[in-house]
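S.K.: Need coordinates for the below:
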Amino acid sequence: MTTMKTVTLPDLGEGLTESDLVEWVVAVGDTVELNQVVAEVETAKALVQLPSPYAGVVAELLVEPGVTVPVGAALLRIAVEEPALADDAAPTPAEPPDRVASPTSDDDSAAADRPTPAAGAAPERTSVLVGYGPLVEGSSRPRRRSRSADWAAAHAVAHDVGLALAGGRTGPKVLPPVRKLAHDLGVDLNKMVGSGTDGMITREDVLRAVSGAEASPAARRPSALAAAHRPGLARSQSRPADDVPAPHRPDAVPSAPRETRTPITGVRKQTAAAMVASAFTAPHASTALTVDVTPTLELLEAFRSDRALEGHRVSILTIVAKAVTIAVGRNPSLNAHWDESAGEIVQYGYVNLGIAAATPRGLLVPSIKDADGLTLPDLADAIGRLTQDARDGTTTPADLAGGTITITNIGVFGVDTGTPILVPGQAAILAMGAIRRQPWEFQDQIALRSVLTLSLSFDHRLVDGAEAAHFLADVGEILARPGSVLRMV
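M.R.: As a prediction, this is how the structure comes out:
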């Protein structure tokens, strides 16, 4: 017996009430397994993969990519094969499981009979998915009888596309932003061989394919081409102000539109709201210090031949991160939170170190939990993981929550200094500038040294100027004289 199951957007936690559907990774007629990823959605904090709560055949996709969907809204329908009831099985009252949090519903008319599965039938599911509650073996979730129309629809889908697709699509290896770009440019990913790691299809592969046989000329819209060369627009719903097609020339690429409008959604929308709230709620103050970091760079050079650090990418950011955790222990007011509603100052006894990351989706600030308890190699590994996840668009909501103090490395952009805005709820943020070789006083002489500028923004409600100066001086001392750590800890 086949029934139709409607899968809705689950509650993804963190108080989020809606998500943007980025892309479907299945199509109508695909066979999906339990827990198989069926879609990717972008919340205000992260890109999340949605697993299927059922095994069956995809009968209908109800939402177009790019649409903002509220929690509980229907996403797709899946035709599910139900175990047949025994002829002599008498309907019995159903008892609810201990926990029911399923966001799914049956598209059936109200039925009076709610029979339980026959004895020996396997439980519906036991895996716990995000937003879905588990069924305990032996429990009897109420089930409605399916209408014949539902069975006919599912059977027609399976027959037309062939149920031989069992196991679902494997598809090319490609990240969601690149898949979206390929869709906008009309590039068939199934005909491509990626140049990335393990055959991953990259943005450059897609752009090279635009002028090749893989791309459909009709699909090369000016808005898509503009998005292709602007990383921040690759995933957005861009539309040209002048929707007039350019003259068709086989050897020419359409010019970019004079204006491009992009909806404010997802991470960009959340970041804008957070920055406005921070700037107009917390009284910002700032201070800066320029430090000779030549000894730290010499220490990093020595680390490269240290077998104990083999396989760990210890960088200047790693050293600064370690210095911050040590300085926080000596200046705890910078690791606190102003709780306006409770009228209290919350002092943290741990350091969840935020690492600001600029991504095509906007600014993300994932945090390393309990960073103050990590060794230097472990801290390097944690920073590498957060950076890679941010680049791949797979940062989780858990990584983005709970930070207590943040570092932002603006030096990677060749910038010397700046005044960063506080992450909402945090008391301080430290900006690292670019390392410059310049004349500097050294041992009573002028020598060419490596220097960088540290910029600290802090919440003046929580941190006095003297406390901020002591914190910054401690970080600078560690970078200028790494051996000074021995008298600090």
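
S.K.: drop to CA atoms for contacts and neighbour counts, all remaining ones
M.R.: Fine.

S.K.: And the helices in the stretch 301-450 of the chain, which stretches?
M.R.: Residue ranges of the helices in the stretch 301-450 of the chain, as given by DSSP state H, counting those that start in this stretch, are 316-330, 376-392, 397-400.

S.K.: Go through those and name the closest to residue 71.
M.R.: In this view, the helices of the stretch 301-450 of the chain are compared for proximity to residue 71 by C-alpha to C-alpha, and helix 397-400 is the closest at 15.9 Å.

S.K.: quick one: that closest one to chain centroid distance?
M.R.: Put simply, helix 397-400 sits 8 Å off its chain's centre (C-alpha atoms, centre = their mean, to the nearest Å).

S.K.: buried ones in it?
M.R.: Within helix 397-400, the residues that count as buried by 16 or more other C-alpha atoms under 10 Å are 397, 399-400.

S.K.: mind putting those in CSV, distance to residue 434 included?
M.R.: Conversion of these to CSV gives the following (distance: C-alpha to C-alpha, whole Å):
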residue, distance to residue 434
397, 30
399, 27
400, 26
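
S.K.: What is the nearest of these to residue 388?
M.R.: residue 399 (12.6 Å).

S.K.: Give me the residues contacting stretch 265-273.
M.R.: For stretch 265-273, the external contacting residues (C-alpha atoms under 8 Å, 6 or more residues apart in numbering) are 19-20, 42-46, 361-364.

S.K.: buried sites along that stretch?
M.R.: 265-268, 270-271.

S.K.: any idea which of these is the one closest to residue 296?
M.R.: Out of the buried residues of stretch 265-273, the member with the shortest distance to residue 296 (by C-alpha to C-alpha) is residue 271, at 33.6 Å.

S.K.: Can you classify the closest one by secondary structure?
M.R.: Using DSSP: H, G, I helix; E, B strand; the rest coil as the criterion, the local structure at residue 271 reads helix.

S.K.: distance of it from residue 59?
M.R.: Distance, residue 271 to residue 59, using C-alpha to C-alpha, to the nearest Å: 37 Å.

S.K.: Please apply the same query to residue 33.
M.R.: When distance is defined by C-alpha to C-alpha, residue 33 is 14 Å away from residue 59.

S.K.: More neighbours: which of the two?
M.R.: Under the neighbour definition other C-alpha atoms under 10 Å, residue 33 and residue 59 were set side by side, and residue 59 has more, 26 against 18.

S.K.: and this one, so I can compare the two:
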Amino acid sequence: MTTVTAQRFREFKMPDVGEGLTEAEILKWYVKPGDPVTDGQVVCEVETAKAAVELPIPFDGVVHELHFGEGDTVDVGTVIIAVDTDPGAPAGEAAPAAASAAEPVAEPVAEPVAVKAPEPEAPKRQPVLVGYGVAASSTKRRPRKKAAVPAQAGPELNGRATVTEPRPLAKPPVRKLAKDLGVDLAGVTPTGPGGVITREDVQAALAPAAPAPAPVAAPVVPEPVPSVQPSAPSALETRVPIKGVRKATAAAMVASAFTAPHVTEFVTFDITRTMRLVQELKADPAFAGLKVSPLLLVAKALLVAIRRNPDVNAAWDEARQEIVHKGYVNLGIAAATPRGLIVPNIKDAHAKTLPELAAALGELVATAREGRTSPGDMQGGTVTITNVGVFGVDTGTPILNPGESAILAFGAVKEQPWVHKGKVKPRQVTTLALSFDHRLVDGELGSRVLADTAAILEYPKRLMTWA
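M.R.: Sure, this is the predicted structure:
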């Protein structure tokens, strides 16, 4: 009597770890085929367009197969690893069956077949990552697509022949590129292995055809001109793929620059008193174990200025044609990392005391430098600060973080001659630059926010009187 047993090989798909992301790059595998794994064990690290994230496996077993290697970019929902959940079973009892291109033909059964009752399902697990839900495991591999059958197929195909146009072979990223560029893949000549269309093929299809040379009466032989041949490009050029955080940042900045009309205003002022206050706070017991820097007081000054001018803390809703005023401030801090520029934000920064703000700022910067910023920490920002002064830069014209109305650039603090109490003296001087979305922040509002921020930093006692 034949018994049908449950398939023991389970597949784990690339989850959406960033609320709507479509792909992720596998940075590192922590396991290999043959390694035992347990429920909740981290098996790999992936990089999305927002952050690097570690992925845990949701079941026990032994690694059967890794479907992708390190450095591969994988679409969300694609199987990345298969696990044998019953490695002690006989070798041929539940081996994964390869999907056949042809439809199966039913065979006569000589005797009744007893079907083993399905085992009870395990209780559903709670999601362990942002945007990650536990999907039911598949007991079969996805069937391969049926090959196109020629119209002249013979009777051996049992009348199931259909006439279809073969679908051009291309990977999902290439298909997306073709769609974005308006290129019909059916008209692209493939050059990849096995007739696969590559990115270069799609880009070549956009290039205009070279015009036919005009006929000439007689060939003209030019005089030889001595020339210096350039060195091979490979010897002088290094190419780095644009992906992950850097790719997302580039797309966001282009979208912001060409969507929101930017206005940038500047103010240069005496920040000497604030620099003295920084030194005093470092010795204050309330800040023991915390990092106190000029950036901390710039952040606090901006929060007070926003409280005095709340209309600047808003967003433009293009779909509904509305301005969304926000009663909270999620303060973004631009941070440079090896993977590119990211902007995590301090949630509800407006409600924090100065020591609480110092603790949150220190944790945010440390996490970003370690490359462990979660996608949730980079969502929901309302206003951003970028500290270009740490690079010795005086000022700049910062580009808005998408979805936000303003961004403040804090320049370098330098000792300069300054008129103080009627006399020219050496003072600590800096420049602030505020860029804002002119659709919802007019010149008067933007100017008040910038002037208030500078006024607080010039006379930091206003942190108490204005707050």
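
S.K.: and the contacts of stretch 265-273 of structure 1 as a markdown table, adding neighbour count and distance to residue 371 of structure 1?
M.R.: Compiled in a markdown table, the contacts of stretch 265-273 of structure 1 are given as follows (neighbours: other C-alpha atoms under 10 Å; distance: C-alpha to C-alpha, whole Å):
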| residue | neighbour count | distance to residue 371 of structure 1 |
| --- | --- | --- |
| 19 | 27 | 30 |
| 20 | 20 | 32 |
| 42 | 22 | 27 |
| 43 | 23 | 26 |
| 44 | 20 | 25 |
| 45 | 26 | 21 |
| 46 | 23 | 21 |
| 361 | 23 | 26 |
| 362 | 16 | 24 |
| 363 | 17 | 21 |
| 364 | 21 | 18 |
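
S.K.: Just to be sure, which of the residues you listed are found in strands?
M.R.: 19-20, 42, 362-364 (DSSP state E).

S.K.: Closest to residue 105 of structure 1 out of the residues you listed?
M.R.: Nearest to residue 105 of structure 1 among those, counting by C-alpha to C-alpha, is residue 19 at 19.6 Å.

S.K.: What lines up with that closest one in structure 2?
M.R.: In structure 2, the residue matched to residue 19 of structure 1 (TM-score structural alignment) is residue 24.

S.K.: Setting the sequence-adjacent residues aside, check what's closest to that match.
M.R.: Spatial nearest neighbour of residue 24 of structure 2, chain neighbours left out: residue 48 (4.5 Å); criterion: C-alpha to C-alpha, 6 or more residues apart in numbering.

S.K.: what residues are up against the counterpart of the one you found in structure 1?
M.R.: Residue 48 of structure 2 maps onto residue 43 of structure 1 when the alignment is built from TM-score structural alignment. With contact taken as C-alpha under 8 Å, 6+ apart, residue 43 of structure 1 is in contact with 16, 18-20, 266-267.

S.K.: ok, now residue 127 of structure 2?
M.R.: Residues near residue 127 of structure 2 by C-alpha under 8 Å, 6+ apart: 133-134.

S.K.: So what's the residue count around residue 333 of structure 2?
M.R.: That count, for residue 333 of structure 2 with other C-alpha under 10 Å as the rule, works out to 25.

S.K.: Now for residue 260 of structure 2, how many residues are close by?
M.R.: Other residues close to residue 260 of structure 2 by other C-alpha under 10 Å number 20.

S.K.: closest to residue 306 of structure 1 among the buried residues of helix 397-400 of structure 1?
M.R.: The shortest distance between residue 306 of structure 1 and any of the buried residues of helix 397-400 of structure 1, using C-alpha to C-alpha, involves residue 399 and amounts to 30.4 Å.

S.K.: Surely the closest one touches residue 356?
M.R.: No. Under the criterion of C-alpha atoms under 8 Å, residue 399 of structure 1 lies out of contact with residue 356, with a separation of 11.8 Å.

S.K.: picking that back up, can you put the buried residues of stretch 265-273 of structure 1 in CSV and add distance to residue 145 of structure 1?
M.R.: Conversion of those to CSV gives the following (distance: C-alpha to C-alpha, whole Å):
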residue, distance to residue 145 of structure 1
265, 40
266, 39
267, 42
268, 45
270, 43
271, 47
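
S.K.: nearest to residue 143 of structure 1, of these?
M.R.: Closest approach to residue 143 of structure 1 among the buried residues of stretch 265-273 of structure 1 (C-alpha to C-alpha): residue 266, at 36.7 Å.

S.K.: What is the longest strand of structure 1 by residue count?
M.R.: Selection of the longest strand in structure 1 by residue count, based on DSSP E, yields strand 445-459.

S.K.: how close does the match of residue 48 of structure 2 sit to residue 113 of structure 1?
M.R.: In this structure, residue 43 of structure 1 lies at 39 Å from residue 113 of structure 1, with C-alpha to C-alpha as the measure.

S.K.: ok, how many other residues are close to the residue mapped onto residue 321 of structure 1 from structure 2?
M.R.: With TM-score structural alignment defining the correspondence, residue 321 of structure 1 maps onto residue 299 in structure 2. Residue 299 of structure 2 is flanked by 25 other residues according to other C-alpha under 10 Å.

S.K.: cool, and residue 172 of structure 2?
M.R.: As a burial measure, the neighbour count of residue 172 of structure 2 was computed by other C-alpha under 10 Å and equals 11.

S.K.: how about it, what does it touch?
M.R.: Counting by C-alpha under 8 Å, 6+ apart, residue 172 of structure 2 has contacts residue 75.
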